[in-house]
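[1] coords please:
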Amino acid sequence: MADDDHSTRGSYVKGKGEFARDTRYIEDRILDDPQAEWPVEPGRYRLVAARACPWAHRSIIVRRLLGLEEVISLGLAGPTHDARSWTFDLDPGGVDPVLGIPRLQDAYFARFPGYERGITVPAIVDVPSGKVVTNDFPQITHDLSSEWRRYHRPGAPDLWPQDLREEMEDVMQRIYTEVNNGVYRCGFAGSQDAYEKAYHRLFTALDWLEERLADRRYLMGASITEADVRLFTTLARFDAVYYSHFKTNRQQLRDFPHLWAYARDLYQTPGFGDTTDFVQIKQHYYIVQTDINPTQVVPLGPDLSGWLSPHGRESLGGAPFGEGTPPGPVRPGEEVPAEHRIG
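    So this is what the prediction gives:
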């Protein structure tokens, strides 16, 4: 069983050396229905995430883009964890100040004693009871857009435009299987054959994305959607980690002209770069995944300053937030540490 950044017990290598992800999540939903088991209620829930984790990073970005900071609090686990659970070692005394627990595992066990699947982030916790509600990461961000709509900030983007929904679902599915999960399929391959098949699948998908982004500013056209959020978190980690650590080394992200410019465009957009912590990202992968990096040495490179260079994507037209507006400053206390930022 291979540990990964999404789950402490959530993935494994199959008989032929192929990586497979355990996708059995807690599927409860928080609904905009007062009669629901978990109704939308400002201040009741806490999003527990980790800046290091690409799956959790999605939820941090979406919460910020939609302006939900005042209605759903954010608890941040540190970049490393042990075999038991993500821990709140960034907080004073190593205890989450709202939930009063040292380990995310405690919220899982409060609802499911002896919970045997992965203690994953992101997770939403019911603050009054201290019980985990859901860790179904794709549903979490979808519901932030749909079920919490009454509490979106003025000017919030429509991340799930109805007229693009069918095509967007297809695009996101390919991104998930071939790119988001594809890098893990390379990194955790248990045989040469499995690795080579995963490698070719990944770069076939990246070549497709490079072509798709040649004449459109964002994946679905003129403005940002959920599809862009889902791709960005993998691209942000590609050169910093995946290229070397996961052996996805046909070429770096910066060697794809359109993908690299697209990634920089997003990084320089409020909600994306200001939630990205490259130091924690590198610490997590190189320290936690000891089956791949047994020395736990974290590399000093690569040079990441290029993320702030001009991208030129404005020439393709469109606007990141469509007819809306960008989010305001990062909420006090939720900033990425200055020493972990670029520029």
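[2] From here on, just use CA atoms for contacts and neighbour counts.
    Fine.
[3] Isn't Pro97 up against Asp91?
    Yes. Using C-alpha atoms under 8 Å, Pro97 is in contact with Asp91, at 7.3 Å.
[4] is it true that Ala263 touches Ala236?
    Yes. Taking C-alpha under 8 Å as the definition, Ala263 is a contact partner of Ala236 at 7.4 Å.
[5] the strands in the stretch 51-200 of the chain, which residues?
    Under the criterion DSSP state E, counting those that start in this stretch, the stretch 51-200 of the chain contains strands at 73-76, 123-126, 131-134.
[6] Relative to Ala50, which of the ones you listed is closest?
    strand 73-76 (5.2 Å; C-alpha to C-alpha).
[7] To compare against the first, here's the next sequence to fold:
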Amino acid sequence: MTTSAEDRSGSQGSYVEPGEFKRDTNYITTRITADGRDGYPAEAGRYRLVAARACPWANRTLIVRRLLGLEDALSLGLCGPTHDKLSWTFDLDPGGVDPVLGIPRLRDAYLARFPDYPRGITVPAVVEIATGQVVTNDYPQITLDFSTEWTEFHRDGAPDLYPAHLRDEIDEVAHRNFTEVNNGVYRCGFAGDQDAYERAYARLFTRLDELTERLAGQRYLVGDTITEADVRLFTTLARFDPVYHGHFKCNRTKLSEMPVLWAYARDLFQTPGFGDTTDFGQIKTHYYAVHRDINPTGVVPVGPDLANWLAPHGREQLGGRPFGDGTPPPPPRAGEEVPALG
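    Alright, predicted model coming up:
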């Protein structure tokens, strides 16, 4: 079995291998749908979303769950920012056990369904509470299904993050951002030789320059409202200066030195659902403490100063309606808050 790039950046520690860093995208593709065609119908209270605030892929599910108002239908279990070689763990909970699933490790839910599960234990994952079995860890599909298959449980005023008439463009933009940016920072950070690193570095900043041009004249990536494409880009941008610039050697320029992207990221951060699901402390702890082959000492840097995320961004001048015909989500539920900046 080859260890996946997702695993190297998350559940199984990190490994620098010769050549270009390649991501294993073989996930558990079972879907939770309105009609239950895979055997798992969308039902309130049946499932638990297991995430970690440190992980950019899991962070997406936290944002979308908040924006759509799925808190009553889908409970949340949070793993801590660090883990061992076996699994993400529930070390934030009393006794290190998830209070709903009754397990200390996310691995237990994977093995409950697949006793010989051969791949990394990744977040996010959706677990069926009654059986204790993982249903899916297919993170790109999870958020799309939140938007399209869980509509019965959306809050009043939930935005349409995946509007039908824009889906082709959203998919195209999101795919390009995945290959060049979301995954691109990992190709830089885990490159096994100089040539692979320099190729990844060039591709990353080429795409960031393209995004600068795209966003210079429009507030959001696709259309005039927040969509799935913005959610997916934001979680990488939020980690850029605290982690990727130094830790992953993505150091041509900081995000805060790219005026258009920096204003765009602050605009989203200051939008309910984005900044209030982003925990910079856990983000830094995860990357610097877990990736010991890149950061052998495990020392977590004190900087950068993150209060500037709250500075005015001026993007309102471009127009746009963040939630379209919908409304902002209410404040985070008690126990789901993140530390405030400043």
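[8] Tabulate the strands of the stretch 51-200 of the first structure in CSV, adding columns for distance to Arg29 of the first structure and mean neighbour count.
    Shown next, in CSV, are the strands of the stretch 51-200 of the first structure (distance: least, C-alpha to C-alpha, whole Å; neighbours: other C-alpha atoms under 10 Å):
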stretch, distance to Arg29 of the first structure, mean neighbour count
strand 73-76, 17, 21
strand 123-126, 10, 23
strand 131-134, 7, 23
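[9] Make a markdown table from those strands and add distance to Arg216 of the first structure to it.
    What follows is these, written out as a markdown table (distance: least, C-alpha to C-alpha, whole Å):
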| stretch | distance to Arg216 of the first structure |
| --- | --- |
| strand 73-76 | 33 |
| strand 123-126 | 33 |
| strand 131-134 | 35 |
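[10] mind checking what Arg60 of the second structure lines up with in the first structure?
    Counting by TM-score structural alignment, Arg60 of the second structure lines up with Arg58 in the first structure.
[11] for Glu210 of the second structure, that is, sorry about that
    Match for Glu210 of the second structure (TM-score structural alignment): Trp208.
[12] closest one to Glu334 of the first structure among the strands of the stretch 51-200 of the first structure?
    Among the strands of the stretch 51-200 of the first structure, strand 73-76 sits nearest to Glu334 of the first structure (C-alpha to C-alpha), with 8.2 Å.
[13] Where in the second structure does that closest one fall?
    The aligned range for strand 73-76 of the first structure is 75-78, by TM-score structural alignment.
[14] Mean distance of the matching stretch to its aligned residues in the first structure, please.
    On superposition with the first structure, the mean distance recorded for stretch 75-78 of the second structure (mean C-alpha distance after the TM-score superposition for the first structure) is 0.3 Å.
[15] Would you mind listing the outside residues contacting that stretch?
    Gly45, Tyr47, Arg48, Leu49, Val50, Ala51, Ala52, Arg53, Phe90, Leu92, Asp98 (C-alpha atoms under 8 Å, 6 or more residues apart in numbering).
[16] What residue, apart from its backbone neighbours, is nearest the alignment partner in the first structure of the fifth one spatially?
    It stands for Val50 of the second structure. Superposed on the first structure with TM-score structural alignment, Val50 of the second structure falls opposite Val48. In this structure, Val48 of the first structure finds its nearest non-sequential neighbour in Gly75, 4.6 Å apart by C-alpha to C-alpha, 6 or more residues apart in numbering.
[17] Run through the residues that contact Trp148 of the first structure.
    By C-alpha under 8 Å, 6+ apart, the neighbours of Trp148 of the first structure are Asp32, Val40.
[18] so where does Arg237 of the first structure fall, helix or strand?
    Counting by DSSP states H and E, the element that carries Arg237 of the first structure is helix 226-237.
[19] which helices and strands sit right next to the next helix or strand after that helix?
    Sequence-wise, the next helix or strand downstream of helix 226-237 of the first structure (DSSP H and E) is helix 243-245. Contacting helix 243-245 of the first structure under the criterion 3 or more C-alpha pairs under 8 Å, 6 or more residues apart in numbering; DSSP states H and E is no other helix or strand.
[20] Could you report the neighbour count for the corresponding residue of the first structure for Ala289 of the second structure?
    Superposed on the first structure with TM-score structural alignment, Ala289 of the second structure falls opposite Ile287. Neighbours of Ile287 of the first structure under the rule other C-alpha atoms under 10 Å: 18.
[21] circling back: pretty sure the match of Arg60 of the second structure contacts Val229?
    Yes. The criterion here is C-alpha under 8 Å, and Arg58 of the first structure meets it with Val229 at 6.1 Å.
[22] which of these two has more neighbours?
    Arg58 (27 against 22).
[23] Could you measure from that one over to Ala236 of the first structure?
    Taking C-alpha to C-alpha, to the nearest Å as the measure, Arg58 of the first structure falls 12 Å from Ala236 of the first structure.
[24] ok, now Pro329 of the first structure?
    21 Å.
[25] Which one of those two is surrounded by more residues?
    Neighbour count, other C-alpha under 10 Å: between Pro329 of the first structure and Ala236, Ala236 has more, with 25 against 11.
[26] surely that one meets Tyr262?
    No. Using C-alpha under 8 Å, Ala236 of the first structure is not in contact with Tyr262, being 11.1 Å away.
[27] Could I get the full set of helices for the stretch 51-200 of the second structure?
    56-68, 107-113, 139-148, 167-177, 184-189, 194-215 (DSSP state H, counting those that start in this stretch).
[28] For Tyr244 of the second structure, which of the ones you listed is the nearest?
    Closest among those, using C-alpha to C-alpha: helix 184-189, at 6.6 Å.
[29] which helices and strands does the closest one pack with?
    Counting by 3+ C-alpha pairs under 8 Å, 6+ apart, helix 184-189 of the second structure packs on helix 194-215.
[30] mean per-residue distance, the helix it packs on to the first structure?
    Here the mean offset of helix 194-215 of the second structure against the first structure after fitting is 0.4 Å, by mean C-alpha distance after the TM-score superposition for the first structure.
[31] circling back: residues in the second structure aligned with the helix holding Arg237 of the first structure?
    Taking TM-score structural alignment, helix 226-237 of the first structure hits residues 228-239 over in the second structure.
[32] quick one: Val50 of the second structure is in a strand?
    Yes. Looking at Val50 of the second structure with DSSP: H, G, I helix; E, B strand; the rest coil, it is inside a strand.
[33] ok, now how distant is it from Gln194 of the second structure?
    36 Å.
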